[in-house]
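Engineer: need the 3D shape of this:
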Amino acid sequence: MVPFSFCGEEFALCQTNALYWPRERALLVADLHLEKASFYATRAGQMLPPYDSRETLERVALAIRETGARRVFTLGDNFHDSAGPDRLEPHAAGMLAALTRATDWVWITGNHDAAMPPRIDGTLATALDVGGMILRHQAQPGETRPELSGHFHPRLHLTVRERRIRRSCVVVSRNSVAEGRVSGRMILPAFGALTGGMDAADPAILKALQPASGIDALVQASGKLATFPLWRAAA
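Structural biologist: Below is the predicted model of the structure:
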């Protein structure tokens, strides 16, 4: 885990793209997209290996063991569609049941799974305020409070020695608020085993984080967080 400070809070970024919040003993993961393979098999006839949910849930279990988290907040698009819970095969369903029993689990819904069935274990919410930090699926333009979200699956695109490199990353904004305190917002990378990514510098991401004085991508490298500027306000 790589510790860092954000909006006056201490966090740690795990190798699995999960975020740990020590004060809350909480693990945060975005965009699990469980049962994506079965969605494509049933809706589009694309026969992908049906093990993405198992792999994703194994990663969640590993992150819980690594951090000792007692709470889990998922930041939306937990299933690839709202019917996903009904397609979980027994092994994956058992894994999920064990995880939700072992932790205080909160599902924040997203655009893919807005109609998740209430019978699924854990608590459902569209957004939460936890200790002054807003947790939601998609960053809201104009938000000035500290915010954690997902949705965009950010990846940093780099060219190193004529090679194109794509790495999952965290995107953070720094906002100067009128009262003089510094706020900010953070977009987590996708956690699911079968998820793609969007260029962290895409205009849609930069627009979602406005107003901001600066926007950066954070990437784990050799046990540290490397910072790559994506956008700066005009002086």
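Engineer: rest of the way, CA atoms for contacts and neighbours
Structural biologist: Fine.
Engineer: mind listing the helices for the chain?
Structural biologist: Listed in chain order, the helices of the chain (DSSP state H) span 36-43, 52-67, 84-87, 90-102, 203-208.
Engineer: for residue 196, find the nearest of those helices.
Structural biologist: helix 36-43 (11.5 Å; CA to CA).
Engineer: on that earlier part again, quick one: the helices of the chain as CSV, columns for distance to residue 113 and mean neighbour count too.
Structural biologist: Formatted as CSV, those follow (distance: least, CA to CA, whole Å; neighbours: other CA atoms under 10 Å):
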stretch, distance to residue 113, mean neighbour count
helix 36-43, 12, 17
helix 52-67, 15, 19
helix 84-87, 8, 16
helix 90-102, 17, 15
helix 203-208, 21, 16
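Engineer: one more sequence to fold, the one below, so I can look at both together:
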Amino acid sequence: MLARAESPAVPLAAVAIAGAELLLDPSGAVLWPDEGLMLVADLHLEKGSAFARRGQMLPPYDTLDTLRRLAAVVDLHRPRMVIALGDSLHDRWAGERMASPLRDEVRAIQSGRTFIWIAGNHDPLPNDLGGEAAAEVAIGPLVLRHAPVEGPAPGEICGHLHPAARVALRGRGVRRRCFVTDGRRMVLPAFGAYAGGLSVRHPAVARLFAPHGFTAHLLGAGRTYEMPAHACLGD
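Structural biologist: Model prediction:
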């Protein structure tokens, strides 16, 4: 069971995936209270330093920001297990570029709980950042992996696609990272500070779900906002 340090101002949205009752945190994390489990996807640690190597100078604080936000949501919900669903490192050299204080941040998050890194398409499995490593993990009715598989996949929870939705509010378009689900599978938003977002209308996302058969849960300040497929606009 999860133990919350404090009660949220707005209750977390609840969704059922293949019979598992999950909660959606506005940080982009998924909680499975019955298992004491937290899921995050696509941290893309050290993306800023990867761009700097190619001459595109971004503020080099993305890793610290991502880890501090992850630490905050871990401190809030106190899961017994955290699983990062791949692309946790932006590239295979990210671990070498990560400064010692940032490695300490990672280990502080892992302290007192099981932490599992799932392999992504950007990163090898981390072997020097603590925790455990796996290609994918199956728990009860859920299969936790990085990228979605083709065809029906009941119970699949994944990342990789960085879903985002654009909706019209008060006459203007608003675009936010989002969870997207049809009750059978779910794709998580990217958690990383510099990770982008792919429209839920893009074929790579839309083909996973029946037409107009998905719901997007947009990330907001302190809560998520549920939107039906027909309310999600193309980019």
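Engineer: coming back round to it: of the helices of structure 1, which is nearest residue 145 of structure 1?
Structural biologist: That would be helix 203-208 among the helices of structure 1, by CA to CA, at 13.6 Å.
Engineer: and the closest one, how far from the chain's centre?
Structural biologist: Here helix 203-208 of structure 1 is found 16 Å from its chain centre; the criterion is CA atoms, centre = their mean, to the nearest Å.
Engineer: before we move on, back to that, and the helices of structure 1 as TSV, adding distance to residue 73 of structure 1?
Structural biologist: TSV is the format used below for those (distance: least, CA to CA, whole Å):
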stretch	distance to residue 73 of structure 1
helix 36-43	20
helix 52-67	11
helix 84-87	17
helix 90-102	11
helix 203-208	21
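Engineer: out of those, nearest to residue 1 of structure 1?
Structural biologist: It is, among these and with distance given as CA to CA, helix 52-67, at 8.4 Å.
Engineer: which residues of structure 2 does that closest one align to?
Structural biologist: Using TM-score structural alignment, the residues of structure 2 aligned to helix 52-67 of structure 1 are 62-77.
Engineer: mean deviation, that stretch versus structure 1?
Structural biologist: Averaged over the aligned pairs, stretch 62-77 of structure 2 sits 0.8 Å from structure 1 after superposition, using mean CA distance after the TM-score superposition for structure 1.
Engineer: chain center to that stretch: distance?
Structural biologist: 12 Å.
Engineer: what do you get for stretch 99-119 of structure 2?
Structural biologist: 16 Å.
Engineer: which part of structure 1 matches that stretch?
Structural biologist: Under TM-score structural alignment, the match for stretch 99-119 of structure 2 is residues 89-109.
Engineer: point to the residue nearest the middle of structure 2.
Structural biologist: The residue lying closest to the centre of structure 2 (CA atoms, centre = their mean) is residue 41, at 3.0 Å.
Engineer: just checking, that residue touches residue 190?
Structural biologist: Yes - using CA atoms under 8 Å, residue 41 of structure 2 is in contact with residue 190, at 5.5 Å.
Engineer: residue 60 of structure 2 touches residue 50, doesn't it?
Structural biologist: No - under the criterion of CA under 8 Å, residue 60 of structure 2 makes no contact with residue 50, lying 9.7 Å away.
Engineer: ok so, going back, and for residue 41 and residue 190 of structure 2, which residues touch both?
Structural biologist: 159-160 (CA atoms under 8 Å, 6 or more residues apart in numbering).
Engineer: how close does the alignment partner in structure 2 of residue 24 of structure 1 get to residue 82 of structure 2?
Structural biologist: Alignment note (TM-score structural alignment): residue 24 of structure 1 maps to residue 35 of structure 2. Distance, residue 35 of structure 2 to residue 82 of structure 2, using CA to CA, to the nearest Å: 11 Å.
Engineer: kindly report the same for residue 92 of structure 2.
Structural biologist: From residue 92 of structure 2 to residue 82 of structure 2 the distance is 22 Å (CA to CA).
Engineer: okay, the two: which has more neighbours?
Structural biologist: residue 82 (24 against 14; other CA atoms under 10 Å).
Engineer: check contacts around that one.
Structural biologist: Residue 82 of structure 2 sits next to 37-40, 113-116 when contact means CA under 8 Å, 6+ apart.
Engineer: swap in residue 169 of structure 1?
Structural biologist: Residue 169 of structure 1 neighbours (CA under 8 Å, 6+ apart): 154-156, 188-189, 200, 217-220.
Engineer: now list the buried members of those residues.
Structural biologist: 154-156, 188-189, 200, 217-220 (16 or more other CA atoms under 10 Å).
Engineer: identify the farthest-apart pair in those.
Structural biologist: 200 and 220 (14.8 Å).
Engineer: can you give me the neighbour number for residue 168 of structure 2?
Structural biologist: Neighbours around residue 168 of structure 2, by other CA under 10 Å: 12.
Engineer: please tell me how far the residue in structure 2 that residue 201 of structure 1 lines up against sits from residue 186 of structure 2.
Structural biologist: Using TM-score structural alignment, the partner of residue 201 of structure 1 in structure 2 is residue 201. Distance, residue 201 of structure 2 to residue 186 of structure 2, using CA to CA: 15 Å.
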